[in-house]
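Colleague: Predicted model follows, preceded by the sequence.
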Amino acid sequence: MTAHFPFDNSYATLPERFFTRQAPVPVADPRLIAVNTALANRLGLTLPKHEEAMSRLFAGNEVPDGATPLAQVYAGHQFGGWSPQLGDGRAVMLGEVVAPDGARFDIQLKGAGQTPYSRMGDGRAWLGPVLREYIISEAMAALGIPTTRALAAVETGEVVLREGRMPGAIFTRVASSHIRVGTFQFFAARQDIDALQALLDHTIARHYPEADSPFGLLDAVIGAQAKLIAEWMGVGFIHGVMNTDNMTLSGETIDYGPCAFMDVYHPEMVFSSIDQFGRYAYANQPQIGAWNLAQLATALLPLMPDREAAIESFTEAVNGFAGRFDTEWHRVLRGKLGLATEEDGDAALAFDLLNRMAQGGADFTQTFRALSSDTPGDAGKVFAAPAAFDPWMEDYRARLAREPRPADERVAAMQATNPALVPRNHRVEEAIQAAVAGDYAPFHRLNAALADPFTDRSEIEDLQRAPTEGERVKQTFCGT
């Protein structure tokens, strides 16, 4: 075939108990939905010129030269409950490519058929979750938030049975790696010290070459996750399923299942249909991040020669997550308020606004975008009762008066921080439903708009608008 991927498959050189060598299962009638040519160029890929050939490639019907297809094994805590073996139940990693700038990336097909880790599942994906991950992962990338990426999506020409008969699809995901907290947990639970050491060495070499020990790796991951979760919250993002198998060591967002962007702000907001008790609610995400990192610390303990000393140092590091997150969160909030300098009362000012937004039923994205203008008082119009906003605005004006930066520079910086457009739930669902009916125009239009989320454009006003009560999506679903 005419495709060329610059493969250099380091994970496949690890011991065989890290994975099962598994080719993608061919599908009946692959048809290309979308291919991310800009990302393909970034990775240094040469793609087939003809759509039919690209369809076969991204469906797994044809595997590019140099691939070493495999399904990774891992474990994890799911909603706090321990699962000793999970793994890629519907995904096959083709291999790793080294981009022209030297960066390394995994290329994985999701929905590529049954593996030994499918746990009675069919190993397939239906169209809805594939389009959802494509839209939201690329939107996150455009927002500047570390994330896995979407390289392609194809229809399979087959039916997948979920709530009913659904059209099948396959998603091609790109990641800095697919190493998860649950990957370390899998080997730690089996007391497989040799495998743990090999995984540690591989992860440090791949992601944190400055780390020289298990503690160094833990410290680096704590910092990466503190920054990531603060950035999620800065755009009103709720991951929805922060299980330990969904937390990467690289610090990238992964596994866009029942995730959502808030419309009306509330700290206890939950969308995921499987999160019945709000474990992964918006405001709980930092605490869950710390909980997951404690599980990583526990998995790394067997590699430490002095267990008691390691418990003490690891506990201190994990307990330090809260302070590191607060530092990142306050940085994000200052940026959203356009504050170039730092004062002791800045966090209180930001939290006062958030409290008023929750009480006043204010849209998260629209409130901060309205503040990012020459007339920030217009943000009061987003509130159901603008009078609840007015006292805060007086305090904000007083704070801005102490800023040395000119107003036009502040506005420009805020407009590059507070997006005009996020993938609102009702628009994502609208694109999925249209695609199921055979119309991909809303999907392509939404993707194109989300590629430039910080610019107001009259032609996409409908995509920026908050949902009416009848349009509001109150639950999101995992899709597996």
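Modeller: That came through fine. Numbering: from 1, shown residues only.
Colleague: going forward, measure contacts and count neighbours with C-alpha atoms only.
Modeller: OK.
Colleague: Specify the strand with the largest residue count in the chain.
Modeller: Longest strand in the chain by number of residues (criterion: DSSP state E): strand 149-161.
Colleague: Give the other helices and strands that whichever helix or strand comes after that one contacts.
Modeller: Heading C-terminal from strand 149-161, the first helix or strand you meet, by DSSP states H and E, is strand 165-175. Using 3 or more C-alpha pairs under 8 Å, 6 or more residues apart in numbering; DSSP states H and E as the contact criterion, the elements in contact with strand 165-175 are helix 51-59, strand 104-110, strand 125-126, helix 127-142, strand 149-161.
Colleague: ok, residue 210 - how many residues close by?
Modeller: When neighbours are counted by other C-alpha atoms under 10 Å, residue 210 registers 11.
Colleague: what's the answer for residue 2, then?
Modeller: 12.
Colleague: so which strand or helix has residue 33?
Modeller: Residue 33 belongs to strand 31-35, assigned by DSSP H and E.
Colleague: neighbouring contacts of the longest strand of the chain?
Modeller: Residues outside strand 149-161 that contact it (C-alpha atoms under 8 Å, 6 or more residues apart in numbering) are 27-37, 39-40, 55, 58-59, 124-127, 130-131, 133-134, 137-138, 141, 165-175.
Colleague: repeat that with 6 Å
Modeller: Contact with strand 149-161 is made by 27-36, 126, 134, 137, 166-174, as judged by C-alpha atoms under 6 Å, 6 or more residues apart in numbering.
Colleague: again, but for stretch 359-379
Modeller: Outside stretch 359-379, the residues touching it (C-alpha under 6 Å, 6+ apart) are 263-265, 382-384, 411, 414-415, 418.
Colleague: now swap in stretch 40-47 and tell me
Modeller: Against stretch 40-47 from outside (C-alpha under 6 Å, 6+ apart): 3-5, 99-100.
Colleague: Pasting the second one now:
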Amino acid sequence: MTLHIPFDNSYAALPDAFYTRLNPTPVRAADTLAWNDALAGELGISGQDAAVFAGNVVPDGAAPLAQLYAGHQFGNYNPQLGDGRAILLGEVVDVNGVRRDIQLKGSGPTPYSRMGDGRSWLGPVLREYVVSEAMHALGIPTTRALAAVATGEPVLREQGPLPGAVLTRVASSHLRVGTFQIFAHRGHIDELRTLTDYAIARHHPDADGPLGLLAAVCAAQAELVAAWMSVGFIHGVMNTDNCTISGETIDYGPCAFMDGYHEGRVYSSIDQQGRYAFGNQPRIAVWNMAQLATSLIQLFDDKDAAIEQATAIVHAMPEQVQAAWLRRYGAKIGLSDATAEDQPLIEDLLALMQAQGADFTNTFAALGTDTARDQFTDRDAFDTWQVRWRDRNPDMSVMAQANPQIIPRNHRIEAMIEAAVAGDMDPFQRLMTALAQPYDVAAAFDDLRRPPTDDEIVPATFCGT
């Protein structure tokens, strides 16, 4: 079947200041490794063509471009970033009426590459494919993976030459806090106003002006970070250029799902100070929203009044995160109506898990069964907690919908990548099948639920650039 993508582009209609128009760089030998047929159907895409999703052929109706943005990276402002290895092919309006971007990631250098080669190697492409689709199955807002295509070309990294690949990523948009920052810091107010109007119309049409947009994004990010916390997810690089206006998870670089629970858990190889540790994620989400507020304030003549209102919006966000956290963790222990009085019960369980190295996912999945206490070395301590918990009459059906039985564990992802590099895509396909039903995993995949043995532990994850 001939490939057809029903493009309906809007970002490309914005002024040239927002992007650079260019085509992807062709590759030597495009070969489809993975294709998301269900997502293609949602997007109205018929057929598939490796040459298109590798960047060798620009399809009819596309308007390829690299987006411009800036951002705070580990707290330090970088005045210009942009798509250094990605090309936005264009947009479609899906079967639900939602406008979505189609982007090629690893498609060659752009004016924003900053000495980089603009390419991706196979490992990060498959990691993002697996983890983003797992997040979708978990019900957490996320970018999606449409295709993974091998390039037939080596990519040079510190480990040496590695097989290259291109990921086709789908997002509600690729607007980031950093997109606003670059125009605010440059004093380009007309462009900032155009961007703000565009973001409101596309993502938060009920928002009343720039401060209404700020409030809507704060609410979306509060829900998102609470959702991450509820499944033990660590983003790993919560820079403002990786923080979306839509409230979707984006950029699965040095991300990870925890095995043993610990508030201070860090996997990212570049997070030397633990800025983006598991327990810090709510604070960083608020910090990122403060940077968005700083940008949007530039649109007001009366900046003192705008600062006062924006400050109140951002200062309200920790309470929003906490409310979302309590609702999600309450459900994890079977309480659909959790209140502040239940918070010590939740926190005491987490403290027990941290002190005894209990597996995050398997502990919550086992609550209410005879195997739950097996996650703990001091089982008497867990039994004491369990008596208090049962006094709250937990609802097992609520727990079943809140506690996944399976997550994409680091050691399984690494084993899958190693197999794929050797030419074996079967572990990838098996992992994708298992993760598609995370709350009701088939018995045939029980081995994928097992935490790593000591020699399987993956202590650090990498961004892949």
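Modeller: Done, it's in. Not measured: the values here are computed from a predicted model.
Colleague: quick one: TM-score?
Modeller: The TM-score (TM-score structural alignment, normalised by the length of the second structure) is 0.98; 464 aligned residues with a C-alpha RMSD of 1.0 Å.
Colleague: Show the contacting residues for the most centrally placed residue in the second structure.
Modeller: For the second structure, residue 249 is the residue whose C-alpha lies nearest the centre (C-alpha atoms, centre = their mean; 2.8 Å). By C-alpha under 6 Å, 6+ apart, residue 249 of the second structure lies in contact with residue 142.
Colleague: Need the counterpart of it in the first structure.
Modeller: Under the alignment by TM-score structural alignment, residue 249 of the second structure pairs with residue 253 in the first structure.
Colleague: Tell me the residues of the second structure aligned with the longest helix anywhere in the first structure.
Modeller: Counting by DSSP state H, the longest helix found in the first structure is helix 214-234. Counting by TM-score structural alignment, helix 214-234 of the first structure pairs with residues 210-230 of the second structure.
Colleague: ok, back up a step: by how much does the longest strand of the first structure deviate from the second structure on average?
Modeller: Superposing on the second structure and averaging over aligned pairs (mean C-alpha distance after the TM-score superposition for the first structure), strand 149-161 of the first structure comes out at 0.2 Å.
Colleague: Where in the second structure does that strand fall?
Modeller: Going by TM-score structural alignment, strand 149-161 of the first structure sits over residues 144-156 in the second structure.
Colleague: got the buried residues for the matching stretch?
Modeller: Buried positions in stretch 144-156 of the second structure, judged by neighbour count with 16 or more other C-alpha atoms under 10 Å: 144-151, 153-156.
Colleague: Centre of the chain to it, how far?
Modeller: Its chain's C-alpha centre and that of stretch 144-156 of the second structure lie 19 Å apart, by C-alpha atoms, centre = their mean, to the nearest Å.
Colleague: if we can go back for a sec, winner for burial among the helices and strands packed on strand 165-175 of the first structure?
Modeller: strand 125-126 (a mean of 26; mean count of other C-alpha atoms under 10 Å).
Colleague: Packing partners of that strand?
Modeller: strand 165-175 (3 or more C-alpha pairs under 6 Å, 6 or more residues apart in numbering; DSSP states H and E).
Colleague: so the following helix or strand past the strand it packs on corresponds to what in the second structure?
Modeller: Next helix or strand after strand 165-175 of the first structure toward the C-terminus (DSSP H and E): helix 181-189. Aligned using TM-score structural alignment, helix 181-189 of the first structure spans residues 177-185 in the second structure.
Colleague: nearest spatial neighbour of residue 465 of the second structure, skipping sequence neighbours?
Modeller: residue 120 (6.7 Å; C-alpha to C-alpha, 6 or more residues apart in numbering).
Colleague: And the one you found? What does it align with in the first structure?
Modeller: In the first structure, residue 120 of the second structure lands on residue 125 (TM-score structural alignment).
Colleague: I'd guessed its match sits against residue 111; true?
Modeller: Yes. Checked against C-alpha atoms under 6 Å, the pair residue 125 of the first structure and residue 111 is within contact range at 4.5 Å.
Colleague: Please, where are all the strands along the second structure?
Modeller: Under DSSP E, the second structure gives strands at 19-21, 31-35, 65-67, 71-73, 76-78, 86-93, 99-105, 120-121, 144-157, 160-171, 233-234, 256-257.
Colleague: Can you lay out these as CSV showing distance to residue 291 of the second structure?
Modeller: Shown next, in CSV, are these (distance: least, C-alpha to C-alpha, whole Å):
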stretch, distance to residue 291 of the second structure
strand 19-21, 22
strand 31-35, 37
strand 65-67, 19
strand 71-73, 9
strand 76-78, 10
strand 86-93, 24
strand 99-105, 24
strand 120-121, 29
strand 144-157, 26
strand 160-171, 22
strand 233-234, 21
strand 256-257, 25
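Colleague: Let me know which of these is the nearest to residue 428 of the second structure.
Modeller: Distance to residue 428 of the second structure, taken as C-alpha to C-alpha, is lowest for strand 31-35 among the strands of the second structure, at 9.1 Å.
Colleague: distance from the closest one to the first structure after superposition?
Modeller: Averaged out, strand 31-35 of the second structure is 0.5 Å away (mean C-alpha distance after the TM-score superposition for the first structure).
Colleague: Out of the buried residues of stretch 144-156 of the second structure, which comes closest to residue 183 of the second structure?
Modeller: Using C-alpha to C-alpha, those come closest to residue 183 of the second structure at residue 144, 27.8 Å.
Colleague: Nearest residue to that closest one in space, ignoring adjacent ones along the chain?
Modeller: residue 170 (5.0 Å).
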